[in-house]
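>>> give the three-dimensional model of this entry:
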Amino acid sequence: MIGLVSRRTVWIGAVVMAAVCLPLSLASGFLAGLTHIGTVAAAWAYNLKLKSTPVSWVPYAVAFGLLPSFVTLGTADTWAPWWASAATALLGVGAHLANVVPDLADDLATGVRGWPQRLGSLSRLLAPLPLAVATVLLVVAPDGPIGVIGWVTLAVNAVLLVAIVAWKNAPFLVTIAVAAVSILALVARGNALVP
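Reported below is the predicted structural model:
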């Protein structure tokens, strides 16, 4: 697969997409647009420099953490509640840890030495921690009772978090399931994101 597309072509595509991203982001509103541009800037920072540093988790936390505010600023002109931003930032950190697990050997061979690569196989064991806190925040922090959906979410995600540790080959897929279950539970609560 290496060599099918030239570096020049990749750079041209990246620059064109970055230029298109600016007006499309701002079409959601000024603050929402700036928030989205912040998430894209975090992704670029990761790819250009931070991927191979001990702070490789920071762009994930920033980009994921800003997403709820992109939605709320674009729809209700208000920042997302702190717990939504904190939970999605933690989902990002957990995803970063889990995503690296299958590629640890390849990453190390190519010189990628981000935080998860430095942790090695501990990444798979640590990934459930931020995901668990994120799930609890998304279930417990919104106003109102936890309800049946909240308790089911906590139970399902507890099983999924154990699977991340036990199932060596697919921690990232299970991480996506944890995030999906948590977000669906939040959506089922209605307008929890908007005060």
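>>> CA atoms for contacts and neighbours, from now on please.
OK.
>>> contact partners for L108?
Q117 (CA atoms under 8 Å, 6 or more residues apart in numbering).
>>> if I look at it, how far off is P116?
Using CA to CA, to the nearest Å, L108 is found at 11 Å from P116.
>>> with G29 instead?
Using CA to CA, we find G29 at a distance of 36 Å from P116.
>>> more neighbours: which of these two?
Neighbour count, other CA atoms under 10 Å: between G29 and P116, P116 has more, with 29 against 16.
>>> hang on, the more buried one packs against N99?
No. P116 lies out of contact with N99 (CA atoms under 8 Å); the separation is 9.0 Å.
>>> for stretch 78-94, which residues meet the burial criterion?
Buried residues in stretch 78-94, defined by neighbour count with 16 or more other CA atoms under 10 Å: 78-81, 83-94.
>>> where do the helices of the protein begin and end?
Taking DSSP state H as the test, the helices found in the chain are 7-26, 30-48, 57-76, 82-100, 104-109, 115-119, 122-126, 128-140, 147-166, 171-188.
>>> one more sequence to fold, the one below, so I can look at both together:
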Amino acid sequence: MGFPGRRVVDTARMVKTQRWKRRGSTGEATAKTADGTADQGPLDGDTLTEATLDSDALSPPVSPSPEPQRRAAGRLRLRDRAPVLLLQAAHPRQALLTGLFVGAAAAVSGRPTREVAVVFATVLVGQVILGWHNDLVDRRRDARHETPGKPLADERLDPGTAWFALTCAVLLVVPLSITSGVTAGSAYLLSLVVGLLGNVVLRKGFFSWLPWALSYGLIPAFLSYGGWGGEFEGDPPRILMTALFAALGVGVHFLRALWGLVPDNEDGWTYLPLKLGLRLGATRLLILSGVYTAVVLLLIVFAATYSGLAQ
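All right, here's what the predicted structure looks like:
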């Protein structure tokens, strides 16, 4: 028969070295001992207890196909890459529309193709700068209101990256502006500075429209004084054209402000579009702003056709 103590030692040693097997469909984990009996215990064999495990838990996990995972990760990486986030934070629609409008005005005034291209590029880069600066100034406020489409507010885009891109854009817009002439370039750079200040001052009160009017009102000078080369000097703009562009800036301000009336009202802002929106309603204000802006655009086209941009 042997010694009982030796049998106990051998039994414990066998339990530790045997692999766990599944018994039928009940999913009980067992290990065979030296005398053919079945003892139940945990996987490490330190203590022997009765355990019933789900048969699915003993089965190896089925991993999803690696190809969909790679595609999903690729989409996520593309959406969260810095160039895409910078483009989203630049207010691209406004930048493109403004650049196309001013470029078209330059073409209508008879400027050569290369000058029209420079005008378009200058205004496009300037509008991108304004968009980045606006989102940088408002990032904490946008985060508080959970404004969608703001990568700086939801921390997908690092502010340092946006500031670096903005600095590079400023270094680009200066020579682009001067390419149209020192006087014309200075007029546009002044317009850009006014726009940047408008992101910080006067935006909450009654005179929020003033930076927009001044910024857009300087664009006719950029066009009328402009030409090819830094030494070029054109003619001063017509007063009527300057006034119409300033009126256009007010219309653009109203259209832009419409989408933020609710959070602005929550923050206690009192600027003109908000006051009119509270009295008229957002829908009526949208219609009036759209009609006003369209009429001003038609007047600009009419004035440019019959009198031109410059005196």
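>>> TM-score for these two?
In this superposition the chains share a TM-score of 0.65, using TM-score structural alignment, normalised by the length of structure 1; 154 aligned residues with a CA RMSD of 2.9 Å.
>>> before we move on, the earlier item: mind checking the helices of structure 1 for the one nearest to P195 of structure 1?
Ranking these by proximity to P195 of structure 1 (CA to CA) places helix 57-76 first, at 9.3 Å.
>>> contacts for the closest one?
Contacting residues not belonging to helix 57-76 of structure 1 are listed as 28-29, 31-33, 35-36, 38-40, 42-43, 45-46, 50, 78-80, 84-93, 96, 115, 193-194 [CA under 8 Å, 6+ apart].
>>> same question, stretch 82-90 of structure 2
Contacting residues not belonging to stretch 82-90 of structure 2 are listed as 78-79, 127-132, 135, 149-152, 156-157, 161-162 [CA under 8 Å, 6+ apart].
>>> again, 10 Å this time
Identification of contacts with stretch 82-90 of structure 2 by CA atoms under 10 Å, 6 or more residues apart in numbering yields 77-80, 92, 125, 127-136, 149-153, 156-158, 161-162, 165-166.
>>> pick the most deeply packed of the helices of structure 1.
Scoring these by mean neighbour count under mean count of other CA atoms under 10 Å gives helix 82-100 as the most buried, with a mean of 25.
>>> helices and strands around that one, which ones?
On a contact count with 3 or more CA pairs under 10 Å, 6 or more residues apart in numbering; DSSP states H and E, helix 82-100 of structure 1 meets helix 57-76, helix 115-119, helix 122-126, helix 128-140, helix 171-188.
>>> a markdown table please, covering the ones you listed and showing distance to A163 of structure 1.
As requested, these are exported to a markdown table (distance: least, CA to CA, whole Å):
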| stretch | distance to A163 of structure 1 |
| --- | --- |
| helix 57-76 | 22 |
| helix 115-119 | 19 |
| helix 122-126 | 10 |
| helix 128-140 | 9 |
| helix 171-188 | 7 |
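>>> quick revisit: list residues touching both of L108 and P116 of structure 1?
Common contacts of L108 of structure 1 and P116 (CA under 10 Å, 6+ apart): S52.
>>> not counting sequence-adjacent ones, nearest residue to L261 of structure 2?
Residue nearest to L261 of structure 2 in three dimensions, not counting chain neighbours: L274, with 5.9 Å by CA to CA, 6 or more residues apart in numbering.
>>> in contact with that neighbour, which residues?
Contacts of L274 of structure 2 (CA under 10 Å, 6+ apart): 204-206, 254, 257-258, 260-262, 264-265, 280-282, 285.
>>> counterpart of A192 of structure 1 in structure 2?
Matched to structure 2 by TM-score structural alignment, A192 of structure 1 sits across from G308.
>>> hmm, I was thinking of V58 of structure 1
Using TM-score structural alignment, V58 of structure 1 pairs with L210 in structure 2.
>>> how close does that match get to P92 of structure 2?
Taken as CA to CA, the span from L210 of structure 2 to P92 of structure 2 is 23 Å.
>>> count of residues packed around the match of A192 of structure 1?
18.
>>> surely it and F302 touch.
Yes. Using CA atoms under 10 Å, G308 of structure 2 is in contact with F302, at 9.2 Å.
>>> how close does the counterpart of G160 of structure 2 in structure 1 get to A14 of structure 1?
The pairwise alignment with structure 1 assigns G160 of structure 2 to R8, based on TM-score structural alignment. Distance from R8 of structure 1 to A14 of structure 1, counting by CA to CA: 10 Å.
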